[in-house]
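Visitor: Predicted structure and sequence below. I'll ask about it afterward.
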Amino acid sequence: MTNLIETSAFSFPKSEGRKNQDSILSPRKLEDGYLLAVADGVGSYTGGGTASQIAIEHLRTTITKSQLLDVELLLSDIKGKIIDFSETDNTYAQAATTLTFAFINHEGLRVTHIGDCRVYLKEDNHLIQLTRDHTQFQRFVDDKVFTKKYLEGTKAKSILTTAIAANIEMKADSFFIPIESLPKENKTVTLYIMSDGAHCFWDKRPRFSERTMNSMSQFSNNFKRRIEKLSPVDDYSLVGIVVELA
């Protein structure tokens, strides 16, 4: 059994008057579990915001768990809809989005990830990053071409190596963590998905007080205030869920 305990979500544009390229799916019940997602439209291309909305709307209208777990078909359907959109006008020809979603139930956690949003699990007073960014930065680090220190401040972090678009090869990471391997506190699991405009501020200072870490609402509110105080560098989104797994 999967019991919902708490949820939190926000999604804002980088600045007032600017269109938000991020789209989110707040936790929705799907059969015996909950589905949540964040998509980040690639802002350098016209139509990115609509592409992210298309991806999230497809997840929002997914009817069965079996549809969700057929990842190859699901992503192919989303890509097909984005291609259809890109063909409506030449200015949308390169419309693209990232997409990261998670489904959690009594069996465990399933994650599918394309791009540079991130999934985190809370363990004690820390957040454990589960996904790897599909960026030039991460590829250079993984291939030991450059060190993280050398690449800091370069554009490599903002250059995606995959996304959902008509003219980009789509390479998704998809994995499952069984329930017995999930970090639990009093039978509860805490999960966050963040867009890159949010998690870049977590990277800079990955900590809050114990009281804040143990309350999703306080974490979400304090984290939003931190981003706004330090001035957003991109659209910023977060979706979180606390569930009791029995």
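Guide: Nice, I can see it. Numbers count the residues shown, from 1 in each chain.
Visitor: C-alpha from now on. contacts and neighbour counts both.
Guide: Noted.
Visitor: Confirm that Glu16 sits in a strand.
Guide: No: using DSSP: H, G, I helix; E, B strand; the rest coil, the secondary structure at Glu16 is coil, not a strand.
Visitor: Quick check: buried residues in stretch 121-134?
Guide: 121-123, 127, 131-134 (16 or more other C-alpha atoms under 10 Å).
Visitor: Name the nearest of the residues you listed relative to Thr62.
Guide: Thr131 (23.0 Å; C-alpha to C-alpha).
Visitor: Hmm, that closest one is touching Arg118, no?
Guide: Yes: between Thr131 and Arg118 there is a contact at 5.6 Å, judged by C-alpha atoms under 8 Å.
Visitor: for this protein, what spans make up the helices?
Guide: Using DSSP state H, the helices of the chain run over residues 48-60, 65-69, 71-86, 136-142, 148-151, 196-204, 210-213, 216-230.
Visitor: Included below, for side-by-side comparison, is a second structure:
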Amino acid sequence: MEIIFFLINYFLNGENMDFKKIINKGLKKIFEFVESKEEGNHKIPTKLDIEEKNNIDNKYNIEIPEKPQNIEIPKIEPKLSEIKSTENINRNEIIFEENNAYGVSHKGNRENNEDYILIKKIKDIYILAVADGIGGHNAGDVASKMAVDILEEVITKNYNENLSIEEIKKLLKDAYNTAHNKIKENAIGDKEGMGTTLTTAIVKGDKCIIANCGDSRAYLIRDGEIVFRTKDHSLVQALIDEGHISEKEAMHHPMKNIITSALGLDEFKVDDYEWDLIDGDVLLMSSDGLHDYVEKETILKTVSSNNNSKDIVNELLKIALEKTKDNVSIIVYKKLTLKN
């Protein structure tokens, strides 16, 4: 992760280096670390595709600045059931459906599916979640399912209809902290370095409360336009924020898979959002297997041209599978128009 701090320091502190050189040097250093990981010396908490290495020349020496102090996350200790194994679960295609919410997680063009999703009605709320695991061997799929299982258990056990919006936000962050700590505790042996993104929506009447860590996303789409969207915890998002690249350029950027926050990793933070819903709104949630490969205009056209959640998801999945190199997870919740 030191290379991420190196790059961000250069971009944000205004060093007088050519932008392209920074990117090229950054990529070279990442692959030096990837090679040394095989010898057990370093771990790189990224989702960078190794095949991109073929585009990189050999090596530059870069002095890495000292890593900032890690933020200590307070532990909470609810009594959680034993973590469920993923070994006997068919992860090739996972489908959830609950009234006006529908979701699919598909292995896409990868051998294994490291994504996991959840749609569940709990009392007067819907809980919707997308997790995208990272880590070698079987670590990514373990981390993503562990996060979703703990999220589901914490919310189911502690939610009641009298909670305020602020109390729901706190409950979500407690669930994230619990999952983060549990993943770190289990990141040993061939699971070392595992982590996961996690984007969660709780829909309660006309309110939608979002918690986000990583680069999975939630969108609120109204009248064919994106009115709200979560902000990715990623290097390319930092470049967008600084005006170095556009959102369209970010889709094709060679470092688009580098995330700067995830459950289970030292770099961990959770953003929360509160959105108002009106009749006809569409809440779309996805892993980067969709939004890194399917353009915004195509997503909006697909949402507008289909009337129900299942049709939207299935058409978006079909489009994504023609383009993506990753697992694909998509959830759609549609706030139904009230009939007189």
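Guide: It's in. This is a predicted model, so every value here is computed, not measured.
Visitor: Can you say which of the helices of structure 1 is nearest to Ile164 of structure 1?
Guide: Minimum separation from Ile164 of structure 1 across the helices of structure 1 (C-alpha to C-alpha) falls at helix 71-86, 5.8 Å.
Visitor: tilt between that closest one and helix 48-60?
Guide: 140 degrees (axes from the mean of the first three to the mean of the last three C-alpha atoms, to 10 degrees).
Visitor: Can you work out which other helices and strands pack against helix 71-86 of structure 1?
Guide: Packing partners of helix 71-86 of structure 1 (3 or more C-alpha pairs under 8 Å, 6 or more residues apart in numbering; DSSP states H and E): helix 48-60, strand 164-165.
Visitor: Next step: the buried residues of stretch 121-134 of structure 1 restricted to strands.
Guide: The strands, defined by DSSP state E, take in 121-123, 127 from those.
Visitor: Moving C-terminal from the host helix or strand of Ile4 of structure 2, which element do we reach first?
Guide: Element membership for Ile4 of structure 2 (DSSP states H and E) is helix 2-13. Next in sequence after helix 2-13 of structure 2, counting helices and strands by DSSP H and E, comes helix 19-37.
Visitor: give the contact list for Asp173 of structure 1.
Guide: Residues near Asp173 of structure 1 by C-alpha atoms under 8 Å, 6 or more residues apart in numbering: 111-114.
Visitor: Inside strands: which ones of the residues you listed?
Guide: If you go by DSSP E, these have 111-114 in strands.
Visitor: List just the nearest of the buried residues of stretch 121-134 of structure 1 to Arg205 of structure 1.
Guide: Using C-alpha to C-alpha, Leu127 comes nearest to Arg205 of structure 1 of those, at 11.6 Å.
Visitor: do you know how far the closest one is from Leu191 of structure 1?
Guide: Remark: distance between Leu127 of structure 1 and Leu191 of structure 1 (C-alpha to C-alpha, to the nearest Å) = 9 Å.
Visitor: where do the contact lists of these two overlap?
Guide: 120-121.
Visitor: and Val236 of structure 2, what pairs with it in structure 1?
Guide: Mapped onto structure 1 by TM-score structural alignment, Val236 of structure 2 lines up with Phe137.
Visitor: swap in Lys121 of structure 2?
Guide: By TM-score structural alignment, Lys121 of structure 2 lines up with Lys29.
Visitor: circling back: check the helices of structure 1 for me and report the most buried one.
Guide: helix 48-60 (a mean of 23; mean count of other C-alpha atoms under 10 Å).
Visitor: what about that helix, how far off from structure 2?
Guide: Helix 48-60 of structure 1 differs from its equivalent in structure 2 by a mean of 0.9 Å after superposition (mean C-alpha distance after the TM-score superposition for structure 1).
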